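[1] the sequence and its predicted three-dimensional model are supplied below.
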Amino acid sequence: MNGFDFPFCNARLTALGSGALWWPEQALLCVSDLHLGKSERHARRGGAALPPYETRDTLTRLAADLARVPARTVVCLGDSFDDGGAALALPEAEKLWIAQLQAGRHWIWIVGNHDPAPVDIGGTNLAEFRQGGLVFRHIAQADACGEVSGHYHPKAAINLRGRSISRPAFLLDSARLILPAYGTYTGGLRSRAKVLCSLMRADAHAILTGARPVAIPMPR
């Protein structure tokens, strides 16, 4: 399993190369910003046509992560669906696939700004979730401590052999952890963005995803 282990607020966590967060002590897997159904939402609203394969691709990667770790709890940190209509429009095969992934697990949907209304696709809908001293919510709050959030789709760049390589990234400091977007059709916000620099402390790190996750000082 490719991952980067790190301590956070008395917890030992692993940033997986896929962009998921694994908490072995609590048998908890956390993912953020799946944006399932984005191609359907674009078509419904008259936007650019996107190949309608992103939901299956995202679920394939999530299924692979769940096959690698013995997760008893799964936390989806909001914007799991691109909007409420996208949740309703999921094909029955994909709804069944989600139900299969949920089977035998405590599955938590955190509400996001794209999917603020509860979804009726199994699991539990919550505004936030607390476990073992950590709080899981969609959008970071000021002065939070032990907070795990998403929303911003952070990414960071590293120079390798004279080339700048940009990847989705976890942002980490002593008080908060912001997860990268997990969904296939999700863009990213560079860690140099003003909002991310204002949220993260001066000693923050970025953990770049990929085959070999690597931690670097957060580019600002």
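    Okay, I see it.
[2] hey, let's count contacts and neighbours off CA atoms from now on
    Will do.
[3] tell me where the chain has helices.
    38-44, 54-68, 84-88, 92-102, 194-199 (DSSP state H).
[4] between those, which one is nearest to L28?
    Nearest to L28 among these is helix 54-68; the distance by C-alpha to C-alpha comes to 10.2 Å.
[5] and here's the other structure:
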Amino acid sequence: MRNVHSFSFAGARLTARPSGALHWGDRNLLVVSDLHLGKSERIARRNGPLLPPYEVQDTLRQLQKDILETGAAHVVCLGDSFDDLAAAQALGEDHRAWILRLMTGRRWTWITGNHDPGAPGLPGDTVDVLTLDALTFCHIATDLDRAEVSGHYHPKAAIQLRGRAISRPCFLRDSRRLILPAYGTYTGGLRTQDRALADLMGAGARAILAGQPMVEIPMPR
């Protein structure tokens, strides 16, 4: 696939994909963050606006595509895989079966998030933190002195492309943090100029915009 963006982080050769997924080829590992499956159900349950209830199907279709294109043997979900515990428990049988098919024949790790405690009723390993070689996978970036891959913030950035401003989800990276964009269909975004991200990322941080074409720029502040 041509429209990907490869880079090095903490000695690992990684590939950012236009969907917002991260591929670690040497480990045959696919990483996604913040699927927020069941968000439309959760909003409706709390008397919010009725959204078209297709985001689970759309997100799983994209995840299936990334798994097939990379041939990943191990999938890591970096937390907030479900919009809340009730959304996980309300997952339709067809969608649950779809997830089980995606899990078949490969290792699967659910990182706990602030929205969910993992994936109740589904197999795989549920952990707070996963360390592989020099990389530590967690939901929210910390101040610990380690090379972290995390999610949570749903970063997005804007550039001028062909004479107009384009805003997209983005990966953020500096010398010791790599933050993935939200993968789920109904997940909003936090601009990189927001204080939470501006204070978190180092001075030389870069943003890799997902979508087509993929573009790497200095992190907008």
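    Arrived safely, thanks for sending. Only a predicted model underlies this, so the values are computations on that prediction, with no experimental measurement involved.
[6] re the thing from before, make CSV out of the helices of structure 1 and add mean neighbour count and distance to C9 of structure 1.
    Listed next are the helices of structure 1 as CSV, based on neighbours: other C-alpha atoms under 10 Å; distance: least, C-alpha to C-alpha, whole Å:
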stretch, mean neighbour count, distance to C9 of structure 1
helix 38-44, 19, 34
helix 54-68, 16, 24
helix 84-88, 18, 34
helix 92-102, 14, 28
helix 194-199, 14, 17
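[7] nearest to W23 of structure 1, out of these?
    helix 54-68 (12.6 Å).
[8] Throw the helices of structure 1 into TSV and include distance to A140 of structure 1, thanks.
    Shown next, in TSV, are the helices of structure 1 (distance: least, C-alpha to C-alpha, whole Å):
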stretch	distance to A140 of structure 1
helix 38-44	23
helix 54-68	24
helix 84-88	22
helix 92-102	26
helix 194-199	8
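[9] OK, contacts around the residue nearest the centre of structure 1?
    Nearest residue to the geometric centre of structure 1 (C-alpha atoms, centre = their mean): S32, 2.0 Å. Counting by C-alpha atoms under 8 Å, 6 or more residues apart in numbering, S32 of structure 1 touches 20, 76-80, 149-151, 179-183.
[10] roughly how far apart are it and S80 of structure 1?
    Distance check for S32 of structure 1 against S80 of structure 1: by C-alpha to C-alpha, to the nearest Å, it reads 7 Å.
[11] what about the lengthiest strand in structure 1, how far off from structure 2?
    Ranked by residue count, the top strand of structure 1 under DSSP state E comes out as strand 163-172. Averaged over the aligned pairs, strand 163-172 of structure 1 sits 0.4 Å from structure 2 after superposition, using mean C-alpha distance after the TM-score superposition for structure 1.
[12] who touches that strand?
    Residues outside strand 163-172 of structure 1 that contact it (C-alpha under 8 Å, 6+ apart): 15, 19, 153-159, 177-181, 188, 200, 204-210, 218.
[13] likewise stretch 98-105 of structure 1?
    Applying C-alpha under 8 Å, 6+ apart, the external contacts of stretch 98-105 of structure 1 come out as 59, 63, 66, 71-74, 121-123.
[14] narrow those residues to those in strands?
    The strands, defined by DSSP E, take in 73-74 from the contacts of stretch 98-105 of structure 1.
[15] could you identify which of the contacts of stretch 98-105 of structure 1 has the most neighbours?
    Neighbour count (other C-alpha atoms under 10 Å) singles out V74 as the most crowded of those, with 22 neighbours.
[16] quick one: map that one onto structure 2.
    In structure 2, V74 of structure 1 lines up with V75, judged by TM-score structural alignment.
[17] I figured that match hits R107, correct?
    Yes - between V75 of structure 2 and R107 there is a contact at 6.4 Å, judged by C-alpha atoms under 8 Å.
[18] a markdown table for the contacts of stretch 98-105 of structure 1, including distance to P52 of structure 1?
    Shown next, in a markdown table, are these (distance: C-alpha to C-alpha, whole Å):
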| residue | distance to P52 of structure 1 |
| --- | --- |
| L59 | 13 |
| A63 | 19 |
| L66 | 23 |
| A71 | 29 |
| R72 | 30 |
| T73 | 29 |
| V74 | 25 |
| I121 | 20 |
| G122 | 23 |
| G123 | 25 |
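[19] from the contacts of stretch 98-105 of structure 1, pick the one nearest H114 of structure 1.
    Closest approach to H114 of structure 1 among those (C-alpha to C-alpha): I121, at 16.0 Å.
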